[in-house]
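A.B. asks: below are the sequence and a predicted model for it; my questions follow.
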Amino acid sequence: MNEITVWLPWVGNLRLDEPPENLEFYVMKSFHNFTEGTAKVYEFEDKLRYLDNLRKSLHAGSTDEHVRRLVCKRVEHIMDEQDDFPDRKDFLCIEFMEHCFDEGFMPFHDTYYFGSKSGNEECLRSILRIIRTVVNYSEEEYEKLLEEE
C-alpha cells in the first residue's frame, strides 16, 4: 500500500496509515501555532480554516489531472447517452462548470479510498482523530498536554 500522508502546518507531513501514537499532540501543536496571535473571538473561524487546509492537503495533487479526468468522464457520458462526440459547448456550459466545482467539495467518505480495507479504515480513523482534536481544542488542554510531554 502507498504511504498516505497529511500535511499539518508547523508540523509537516504525518502518515495516516500508520499515525504516531501521539497524533493528537501533533495536531494540537499545529493548531496552536496556526492560531497564534489570533484573537480568541476568531477561534471557530480558525478551526474551520484549519479543517479546510486539512481537506486541501488530502486533495493534494495536480488540478490539471483532476480536470482531465472530469473531461474524460464527460466525454464518455455524452458518448454513452447520446451516441455522439461532445461539442465544445458541452464543456463551456454552466452545468459542467458547476459539476467541476462540486467535485472539489466531495464529502470525505465519498472521496477517499486508500487501497485496502484495513489501510483505508486506519486512514479514515486518523482523519477523524484530527478533526475531533481540532473541534475540541482548547488552549488549557494544550497547556496541560505540554506539561506532560
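C.D. replies: Arrived safely, thanks for sending.

A.B. asks: make it CA atoms for all contacts and neighbour counts henceforth
C.D. replies: OK.

A.B. asks: what about the strands in this structure?
C.D. replies: All strands of the chain, identified by DSSP state E, fall at 5-8, 12-15.

A.B. asks: included below, for side-by-side comparison, is a second structure:
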Amino acid sequence: MTVGRTYVTEILKRHWLDLLRLRRHLKHRRPPDIPLNQVWGVDLTGKTNDTRQLHPILAVVEHGSRVALCLAALLNKAAWTLVGYLCLTIGRFGKPRFVRSDNEATFTGKVMRQFLQMAHIGHQRIPLVSHGAMGGWNGSLAP
C-alpha cells in the first residue's frame, strides 16, 4: 500500500494543532530514571603548571546522574595509584556494575584487570575518540 504526498499534506494540515501539542508534550517530558552506580566513566587527563610540568588528574563520572565522583590530582599514573583512588571512591559511593574507560595502558593493564575481576566489576573499553564523558574537561580545567 502506498500513500501519496498530497494525502499526507492534507492530513498534516487537518491535525496541525494536535501535532503541535504532541511535540510540546514530548519535548518537555521528564527523562526516565536511570539506575545509579550502573556505569562509571574513568579517565585520565593532565594539567601543566608554571614550569610546564604535566600533572595527571583522575576523573570518575557516574553516567546516570552525571555527577563527578572523583576529580583528584595524582602524583603518578601508576596502576596501583588508580586502584587506590577507585577503592576510595567505591567506599564513598558504592560499587558500580561497570567501569568504562578508554584503552590507555593503565586501565587495561594486569593490576587494573585483576582488581576489577576481584571486585566483580565489569570493564567496558571504548575507543579514545568516542569517550565523551570527560572529553570536554580536557581543555577546561582552570589552574
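C.D. replies: Done, it's in. This is a predicted model, so every value here is computed, not measured.

A.B. asks: TM-score for these two?
C.D. replies: Superposed pair, TM-score by TM-score structural alignment, normalised by the length of the second structure: 0.27. Supporting alignment: 57 aligned residues with a CA RMSD of 3.9 Å.

A.B. asks: now, of the strands of the first structure, which is deepest in the fold?
C.D. replies: When you average the neighbours per residue for each of the strands of the first structure (mean count of other CA atoms under 10 Å), strand 5-8 leads with a mean of 19.

A.B. asks: adding distance to residue 124 of the first structure, write the strands of the first structure out as a markdown table.
C.D. replies: A markdown table is the format used below for the strands of the first structure (distance: least, CA to CA, whole Å):
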| stretch | distance to residue 124 of the first structure |
| --- | --- |
| strand 5-8 | 12 |
| strand 12-15 | 12 |
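
A.B. asks: looking at those, which is nearest to residue 65 of the first structure?
C.D. replies: Nearest to residue 65 of the first structure among the strands of the first structure is strand 5-8 (19.4 Å), distances taken as CA to CA.

A.B. asks: just checking, what packs against that closest one?
C.D. replies: Under the contact criterion of 3 or more CA pairs under 8 Å, 6 or more residues apart in numbering; DSSP states H and E, strand 5-8 of the first structure touches strand 12-15, helix 43-58.

A.B. asks: to residue 47 of the first structure, which of the strands of the first structure lies closest?
C.D. replies: strand 5-8 (13.0 Å).

A.B. asks: reformat the helices and strands packed on strand 5-8 of the first structure as JSON lines; add distance to residue 111 of the first structure.
C.D. replies: Below are those laid out as JSON lines (distance: least, CA to CA, whole Å):
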{"stretch": "strand 12-15", "distance to residue 111 of the first structure": "18"}
{"stretch": "helix 43-58", "distance to residue 111 of the first structure": "10"}
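
A.B. asks: pick the most buried one from those.
C.D. replies: Comparing those by mean neighbour count (mean count of other CA under 10 Å), helix 43-58 comes out on top with a mean of 16.
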